[in-house]
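S.K.: Need a 3D model of the sequence below.
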Amino acid sequence: MQGNPEDEALTAALDELMERAGVASQRGLVRRILTTGLGLGQDGTGRLNLKITAAALEEMRAAFRLFEPFAGIPKATIFGSARTRSHDPLWREAEQVSRRLAEQGWMVVTGAGPGIMEAAATGAGPEQSLGVSIRLPFEQVPEHLHANGDRLVSMKYFFTRKLMLVKESRGFICLPGGFGTMDETFELLTLQQTGKMEPVPIVLLDEPGGTFWKGFEEFVVGHLERTGVISPGDLDRVLITDSVEAAVDAVSGFWGNYDSLRWVDERLVLRLRAAPTPSEIAELNEQFAHLLEQGRFEAAEPLPAERADRDKLELPRIAFVPKHRAAGELHRLIRALNRLPSAPRSATSS
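M.R.: All right, here's what the predicted structure looks like:
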């Protein structure tokens, strides 16, 4: 069956355009983007909707370019109030936790605004911090952060900004804040609970002796969990602490043995830094049998799809078939893997 000649002509024209523009890789995906843009025009999409689409793509491109040179460096995003002042103990907590992460080789990502965001960027230093700011009429990027222009991108829309504050990071530390901070915290928890985001460490960091996050915990457990709108233990995936050291250990320790995951059809593959022993795998099968749809946890060689992509072939791995709703519990399995006797010594505290 032959295709529509008009579609074939359009595809050929787009391929010629990409050739002239020097697009040499991922041309199928680029063609989809171009085709979707043309489709918006064919649909008679209104001007406002077109402006939103164009601005979102432009902002995402700018953010992708900002992060690309640092793709191999682990990053932690720090959230918190823009209203926190430099004399506040929370400012010092944000500055100290960022400095500690930077000393361990992490980069710190912030919203590039005042308050906790400025404190975190200051602690990490200009070479170890990246900023994704939002353009608001009443909030300005601190001058010394604005001067670091090659490490900063500015956004019009909150949804593109939140995407980039989350997408590139391997750990999150939330300090007390208002609606924006709570929005970001709840979105992190939602992404983790639903499995729409790979498991990552989340820390709710308070000032020494502070009760902000303890109050949050009381609300979540006493209202959300009690009324059944979330599952018991959904908040177990986060660490609530007033210790900078505990916060840093939770972020870095999460990656002590666990490296990454990949779905291959119905199987989930967890890549590790150290191969578990047969007795350790047997123990995992006893402890986490409730996560399995069928079969068992098994040590595995790289699967054909992984080999085809040369995807972390050097790492040991375990593979299993999880239940559909098991994604929200993977953090427990990962922490158990980090505590295995075979795990690298630095991972056992996770």
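S.K.: CA atoms for contacts and neighbours, from now on please.
M.R.: Will do.
S.K.: Under a three-state scheme, what state does the closest residue to S81 other than its chain neighbours occupy?
M.R.: What sits nearest to S81 in space, not counting adjacent residues and going by C-alpha to C-alpha, 6 or more residues apart in numbering, is G177, at 4.0 Å. State at G177, reduced to three classes by DSSP: H, G, I helix; E, B strand; the rest coil: coil.
S.K.: Validate this expectation: R332 resides in a strand.
M.R.: No: assessed with three-state DSSP, R332 is helix; it does not lie in a strand.
S.K.: Look at it and say how many residues are nearby.
M.R.: When counting by other C-alpha atoms under 10 Å, one arrives at 14 neighbours for R332.
S.K.: Next: T53.
M.R.: 14.
S.K.: Could you say which helix or strand holds it?
M.R.: T53 belongs to helix 47-67 when assigned by DSSP states H and E.
S.K.: re earlier: the residue nearest to S81 contacts W91, correct?
M.R.: No: applying C-alpha atoms under 8 Å, one finds G177 not in contact with W91, separated by 11.7 Å.
S.K.: More neighbours: which of those two?
M.R.: Counted by other C-alpha under 10 Å, G177 and W91 do not tie: W91 has more neighbours, with 23 against 19.
S.K.: I have a second one here; can you model it like the first so I can compare?
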Amino acid sequence: MTEEENVRRAGPLTYRGSAIPATTTDQRLLDRRGPTDWVHTDPWRVLRIQSEFVEGFGLLSELPSAVSVFGSARIRPDSEYYRLGEQVGARLAEAGYATITGGGPGMMEAANKGAQQAGGLSVGLGIELPFEQSLNPYVDMGVTFRYFFVRKTMFVKYSQAFVVLPGGFGTLDELFEAITLVQTKKVTRFPVVLVGTEFWGGLRDWVESSLLKHNLISPQDMDLLYMTDDPDEVISVIQRSHRHLEDTFERDRPGPSS
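M.R.: All right, here's what the predicted structure looks like:
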């Protein structure tokens, strides 16, 4: 076992060696226990959850306009997708956006690296996992969360758009949660951009041929999935959406009282 594998970070806590708990904080929250065990644990967890929200809000509350970038931790630095992630991060920085990722390796590292090297602000929101995944070295501001749902709130609250690079189950979870929040108007409509037409094309086709075909979504819901291979087009989509929102706000803002 390497030194990195022998460490686990859980929020502000660090465990090493035999002190590493057998389960993560999320597992202990969600696992079924005896009929009365919750009395001694769950109410007190509310305070820990509250503290994570406070830490996240405190770190991110003064961020400039930001975009959350999702993608696989398993992509290698010599991959064409990694280079694509770097380009996306760099374009976001050049356009004046901070880049928020999960703070891990792979596509997250690529986006953070591109943003940092282009002079932008690079943010990482890590998560406690059974295997150690430290924040990558290109994160300028970072925090490691214990609870997935707190971390997800930060991604949504402090972003003006989601950019989704190639990824696995975790990326799909973040993608569909974002789309659901937009579809149900739980968040102000903002763009969700899939980067990689070859990678994501089959998913979009399935959504159209299965969900739309059986009337499980509305035709306009297809517009929630914008797809491109061009990092410059990613920025164009985000900026067009923001201009539209600003124009709508100005149009609907009440005028001075007569």
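S.K.: contacting residues around stretch 146-165 of structure 1?
M.R.: With contact meaning C-alpha atoms under 8 Å, 6 or more residues apart in numbering, stretch 146-165 of structure 1 is reached by 55-56, 59-60, 62-63, 66, 77, 109-112, 126, 129-135, 145, 184.
S.K.: quick one: the helix holding T53 of structure 1 to structure 2 mean distance?
M.R.: Here helix 47-67 of structure 1, set against structure 2 after superposition, deviates by a mean of 1.5 Å using mean C-alpha distance after the TM-score superposition for structure 1.
S.K.: ok, and for that helix, which residues are buried?
M.R.: With burial defined by 16 or more other C-alpha atoms under 10 Å, the residues of helix 47-67 of structure 1 counted as buried are 55-56, 59-60, 63, 66-67.
S.K.: Of those residues, just say which sits nearest to E19 of structure 1.
M.R.: M60 (23.0 Å; C-alpha to C-alpha).
S.K.: how about the nearest residue to that closest one, chain neighbours excluded?
M.R.: Nearest one to M60 of structure 1, counting by C-alpha to C-alpha, 6+ apart, is T160 at 6.7 Å.
S.K.: does the aligned residue in structure 2 for the one you found sit in a helix, a strand or a coil?
M.R.: Aligned by TM-score structural alignment, T160 of structure 1 pairs with V150 of structure 2. Of the three states, V150 of structure 2 takes helix under three-state DSSP.
S.K.: From M222 of structure 2, how far off is V150 of structure 2?
M.R.: From V150 of structure 2 over to M222 of structure 2 the distance is 28 Å, taken as C-alpha to C-alpha, to the nearest Å.
S.K.: Which residue in structure 2 aligns with the residue nearest to S81 of structure 1?
M.R.: Under TM-score structural alignment, G177 of structure 1 pairs with G167 in structure 2.
S.K.: ok, that match - contacts?
M.R.: Here G167 of structure 2 is in contact with 70-73 (C-alpha under 8 Å, 6+ apart).
S.K.: among those residues, which are in strands?
M.R.: F70 (DSSP state E).
S.K.: quick one: which of the contacts of G167 of structure 2 is nearest to F162 of structure 2?
M.R.: Out of those, the member with the shortest distance to F162 of structure 2 (by C-alpha to C-alpha) is F70, at 7.6 Å.
S.K.: Residue in structure 1 paired with the closest one?
M.R.: So F70 of structure 2 corresponds to F79, using TM-score structural alignment.
S.K.: So the nearest residue to E217 of structure 1 once chain neighbours are set aside, which state does it fall into?
M.R.: In space, and not counting its chain neighbours, E217 of structure 1 is closest to L235: 7.8 Å by C-alpha to C-alpha, 6+ apart. For L235 of structure 1, the assignment made with three-state DSSP gives helix.
S.K.: how many other residues sit next to L235 of structure 1?
M.R.: Counted with other C-alpha under 10 Å, L235 of structure 1 comes out at 16.
S.K.: Please apply the same query to I318 of structure 1.
M.R.: 20.
S.K.: about what we covered before: measure the match of F70 of structure 2 to P302 of structure 1 for me?
M.R.: For F79 of structure 1, the distance to P302 of structure 1 equals 37 Å [C-alpha to C-alpha].
S.K.: and F162 of structure 2, what is it in contact with?
M.R.: Applying C-alpha under 8 Å, 6+ apart, the residues contacting F162 of structure 2 are 67-70, 178, 190-193.
S.K.: Could you pick out which of those are located in strands?
M.R.: Per DSSP E, the contacts of F162 of structure 2 map to strands at 67-70, 192-193.
S.K.: Save these as JSON lines, and put in neighbour count and distance to D37 of structure 2 too.
M.R.: As requested, these are arranged in JSON lines below (neighbours: other C-alpha atoms under 10 Å; distance: C-alpha to C-alpha, whole Å):
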{"residue": "V67", "neighbour count": "24", "distance to D37 of structure 2": "41"}
{"residue": "S68", "neighbour count": "25", "distance to D37 of structure 2": "38"}
{"residue": "V69", "neighbour count": "25", "distance to D37 of structure 2": "39"}
{"residue": "F70", "neighbour count": "27", "distance to D37 of structure 2": "37"}
{"residue": "V192", "neighbour count": "25", "distance to D37 of structure 2": "42"}
{"residue": "V193", "neighbour count": "23", "distance to D37 of structure 2": "44"}
